[in-house]
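J.: no sequence on this one, just coordinates:
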């Protein structure tokens, strides 16, 4: 009996976490689709990233696949255009100021300075700027 009660308690906890995650994803995607006429996303290899032992649990927890599916469905309903940057686009390695592309940038490096123009970049902010430029040129 105790084992059944524990299993039921655990199932309720998992359902609660799933509902919290889905609620967040629905709210975030709805907000994005309501406030932006064009949304740029990177076509990431999520299945490949889930094979990385260090990142898999964290990637699965945030639900990137569900986020993208919800975003695309809601964008289609509202007539919002989604622009996808290719999987191999060097968004993190390209300087958003001058366009210089680093030959290599390991994942452990979170900030870098452009050797051509000397601008210091945060990896994620720089990628976001490059995605914005990509979306504006395609749109």
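T.: Here it is on my side, so go on. Just so it is clear, the model here is predicted, and its values are computed rather than measured.
J.: alpha carbons only for contacts and neighbour counts from here, please
T.: Fine.
J.: residues of the helix or strand hosting residue 14 that come out buried?
T.: Following DSSP states H and E, the helix or strand that holds residue 14 is helix 2-35. Using 16 or more other Cα atoms under 10 Å as the test for burial, helix 2-35 gives 22, 25-26, 29-30, 32-33.
J.: this is the comparison structure:
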């Protein structure tokens, strides 16, 4: 995925964000499930889904972190979400476990592209979590 995306003519489309279909499907799924769990009051499950969605976005769009930080600087003080090392480690472990479970599922059903994406995401989760909030 690149932002801006490329038009058929080869020129950039300002403001467009394009994901390969499998990544877009999984990203949408995790964003939706994060919201479902949040509405249900299941914050740990919501957090795991949100961390995976963020990691998928970061793995597909190298500019995600900079873009989010720029917008975040206008909207909130990002230090409000600083975490203890214990909370960070717990969130990372839950998200990694979920990513590996989903990878195993996709291997089992023969969907190698999705399985490979989750293996990559699992490897990148520590960086994704570090990009979310500063270490305390």
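T.: Sure, I can see it. In this text the structure is predicted, and so the values were computed from the model without any measurement.
J.: kindly provide the TM-score of these chains.
T.: The pair, once superposed, lands on a TM-score of 0.25 when counted by TM-score structural alignment, normalised by the length of structure 2; 59 aligned residues with a Cα RMSD of 4.5 Å.
J.: in contact with the residue nearest to residue 34 of structure 2 when sequence neighbours are not counted, which residues?
T.: Once flanking residues are discounted, residue 34 of structure 2 sits nearest to residue 46: 4.2 Å by Cα to Cα, 6 or more residues apart in numbering. Applying Cα atoms under 8 Å, 6 or more residues apart in numbering, one finds that residue 46 of structure 2 lies in contact with 33-38.
J.: repeat that with 7 Å
T.: 33-35, 37-38 (Cα atoms under 7 Å, 6 or more residues apart in numbering).
J.: please apply the same query to residue 6 of structure 2.
T.: Applying Cα under 7 Å, 6+ apart, the residues near residue 6 of structure 2 are 12-13.
J.: how much space between it and residue 33 of structure 2?
T.: To residue 33 of structure 2, residue 6 of structure 2 is 30 Å away according to Cα to Cα, to the nearest Å.
J.: do the same with residue 57 of structure 2
T.: Distance from residue 57 of structure 2 to residue 33 of structure 2, by Cα to Cα: 15 Å.
J.: all strands of structure 2, in order?
T.: 5-6, 12-13 (DSSP state E).
J.: any chance of those in CSV, plus distance to residue 98 of structure 2?
T.: Shown next, in CSV, are the strands of structure 2 (distance: least, Cα to Cα, whole Å):
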stretch, distance to residue 98 of structure 2
strand 5-6, 30
strand 12-13, 34
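J.: alright, that wraps it up for me.
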